[in-house]
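>>> the amino acid sequence is not available; the structure is as follows:
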């Protein structure tokens, strides 16, 4: 048995990309994982089948976590399924990149709602259960873009920066409990989202990274495991996994 054996986690956006790898890493440590998805039903079911075949306890639950009632339903379903919630990984996110002159209010609202509003929604619903845990963990997957900004990403940058401020404030409020609250800020990671960038743009990005490569989703998942397993005295922090691109 590992230190995490038997704990229960919810991973929002947990069926694809970085979320899929976080889900897999937690499940292989013996964590019972609720894989939240919104529209990626096939990916979620495939991941459940794959991990279940390896002896992991996982469950897929559809919910648009940008909506408060659906986020509450997600948490209640997790509790009904596994009896508790110890870990919440707020990973759900989208991009709708435009220069500010071309950014519609609809694209602003949708990115803020999904990337930042969902953090309020899921945390609000899960916190009563997480505070009952002996080692509660709230981990918010922010971004280097929330720290340094990004061209054509005022909506995304604002949401990810908001996650950092949320993390710090909630960490202060919960410091005397058994719950820690931290943010992980990935740099440019080799996911499908990054792979969609034009090759010339991607080459310029990699050239600016001191480590001279993209990060991997597995490296982000290791950060999540570290905070879950060994992070009892770490709270209100930003774990920067970015190859030295932002210091």
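Cool, got the structure. Computed from a predicted structure; not experimentally measured. Residues are numbered from 1 along each chain as shown.

>>> going by C-alpha atoms from here, please, whenever you check contacts or count neighbours.
Will do.

>>> wait, isn't residue 246 in contact with residue 145?
No. Residue 246 is not in contact with residue 145 according to Cα atoms under 8 Å; the separation is 9.6 Å.

>>> of these two, who's got more company?
residue 145 (22 against 15; other Cα atoms under 10 Å).

>>> quick one: residues contacting the more buried one.
By Cα atoms under 8 Å, 6 or more residues apart in numbering, the contact set of residue 145 is 156, 157, 160, 161, 187.

>>> what's near enough to touch residue 119?
90, 140, 163.

>>> OK, contacts around the last one?
Taking Cα under 8 Å, 6+ apart as the definition of contact, the neighbours of residue 163 are 116, 119, 140, 142, 183.

>>> rerun that using 10 Å as the cut-off
By Cα atoms under 10 Å, 6 or more residues apart in numbering, residue 163 lies in contact with 90, 115-117, 119-120, 140-143, 146, 157, 182-184.

>>> and if you look at residue 129?
Taking Cα under 10 Å, 6+ apart, one finds 75, 76, 79, 83, 84, 85, 86, 87, 123, 136 in contact with residue 129.

>>> not counting sequence-adjacent ones, nearest residue to residue 59?
In space, and not counting its chain neighbours, residue 59 is closest to residue 34: 4.9 Å by Cα to Cα, 6 or more residues apart in numbering.

>>> in three-state terms, label the one you found for me.
At residue 34 the chain is in strand, as set by DSSP: H, G, I helix; E, B strand; the rest coil.

>>> make sure it is actually in contact with residue 57.
Yes. The pair residue 34 and residue 57 passes the contact test of Cα atoms under 10 Å, sitting 8.8 Å apart.

>>> ok, and here's another one to check against it:
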């Protein structure tokens, strides 16, 4: 129990100023990662802000796993303050409550909704209109401007939700669907600012997008997300289940918490997404659901044990969705990508060697790009793929087709073919 409510209030105000979250969300029990989506980078920003606000050194325990909630942070600071014999530390003016503005669209009188036992969030915080323009525009390498990304608006008039689309593969998927004419709902949790920027880029390039914050692993967040979709659009035609969570590391070192996080996002969370999405799709005559898998679901890949197991479950879940939802005109398919150039590949230990190793096992010496994955998804959700349901599509340059893990000597193959 906190001894000093003033310290807690100051901590909340400081975190609100750093994250732009409304104060009503920052309860004592709110979990930094699971409820608020605060990753290691944002956590460090908060620690730096708290150090400045309280005049204390806090970075020594910045990564302490026991500090998980807002209350834990307040108790941590309280412990330091009382150990120094100072019960009323000076706090910077910039984080006093009367200096913390509500985020855009927030007012002090707006109602809040209960997300779970510990967390509330004002409805407007799940959607903020993106800025009218950003300068300079930022594009993922290999992702063309929207107007050049495709020929024809095969998804015109469709509304698409892409989970986990603030950055990486999801960001490219969102941009490609927008280039095909879809109105895209960009969703992000840990990368909230990146999600807002992705939506802004799409709008600046002539597409149509909004950003909705929330975790697919949190049912309360999903309730808010789909409530916003229904109220704003009245329909949903496309769901791409791209958000993912899973530890990259040795399989025998995975903990129960690692498994819980992986299953809550990849399987349970996206099952609930599909259930809620299907309710909206039925009302508009059908739709298309895409799940995402990985090559680790087919066999052993070093470091991808957690992802491999849960993605195998995702592939099976996709087949069940296909059978259950087909009578309502809803198709469900799975896209397997990988290894994929980009952010995820960079997270592997010794990433450069891993990339070189995998490239030697691909028949053409190349791995998959996010744009290639996105183009496959754009086809599967279009009317051109109306007969495809319950399938698992592999986009990996033939990586998984190589038998027994034998490396393909691309240069040798070219030499043999040219000599014929």
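Thanks, I have it. Quick caveat, the model's predicted, so the values are computed rather than measured.

>>> and which of the contacts of residue 119 of the first structure is nearest to residue 69 of the first structure?
Using Cα to Cα, residue 90 comes nearest to residue 69 of the first structure of those, at 16.4 Å.

>>> any idea what the closest one aligns with in the second structure?
Using TM-score structural alignment, the partner of residue 90 of the first structure in the second structure is residue 241.

>>> what count of nearby residues applies to its match?
Around residue 241 of the second structure there are 28 residues (other Cα under 10 Å).

>>> got a list of what it touches?
Here residue 241 of the second structure is in contact with 161-165, 170, 216, 265-267, 269-271, 273-274, 289-293, 314, 334 (Cα under 10 Å, 6+ apart).

>>> just these: which are in helices?
170, 270, 271, 273, 274, 314 (DSSP state H).

>>> of all those residues, which two lie farthest apart?
170 and 271 (18.1 Å).

>>> which one of the two is surrounded by more residues?
Using other Cα under 10 Å, the more surrounded residue of residue 170 of the second structure and residue 271 is residue 170, with 26 against 20.

>>> looking at the first structure, name the residue matched to that one.
That one, residue 170 of the second structure, aligns with residue 19 by TM-score structural alignment.

>>> which residue ranges of the first structure form helices?
With DSSP H as the criterion, the first structure has helices spanning 17-28, 41-53, 68-82, 105-112, 118-130, 145-148, 154-173, 192-195, 199-208, 217-230.

>>> could the ones you listed be laid out in TSV, adding distance to residue 238 of the first structure?
Converted to TSV, these look like this (distance: least, Cα to Cα, whole Å):
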stretch	distance to residue 238 of the first structure
helix 17-28	17
helix 41-53	28
helix 68-82	25
helix 105-112	20
helix 118-130	16
helix 145-148	10
helix 154-173	7
helix 192-195	22
helix 199-208	21
helix 217-230	11
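
>>> so for residue 241 of the first structure, which of those sits nearest?
Here helix 217-230 is closest among the helices of the first structure (Cα to Cα), at 6.9 Å.

>>> the closest one: which residues count as buried?
217, 218, 219, 220, 221, 223, 224, 225, 227, 228 (16 or more other Cα atoms under 10 Å).

>>> tell me which other helices or strands it touches.
helix 17-28, strand 136-141, strand 179-186, strand 238-241 (3 or more Cα pairs under 10 Å, 6 or more residues apart in numbering; DSSP states H and E).

>>> distance check, residue 343 of the second structure against residue 369 of the second structure.
11 Å (Cα to Cα, to the nearest Å).

>>> more crowded one of the two?
residue 369 (22 against 12).

>>> OK, contacts around the equivalent of the more buried one over in the first structure?
Correspondence of residue 369 of the second structure to the first structure, assessed by TM-score structural alignment: residue 216. By Cα under 10 Å, 6+ apart, the residues touching residue 216 of the first structure are 18, 21, 186, 187, 188, 189, 190, 191, 241, 242.

>>> about what we covered before: state the distance from the match of residue 90 of the first structure to residue 5 of the second structure.
For residue 241 of the second structure, the distance to residue 5 of the second structure - Cα to Cα - is 41 Å.

>>> many thanks, have a good one.
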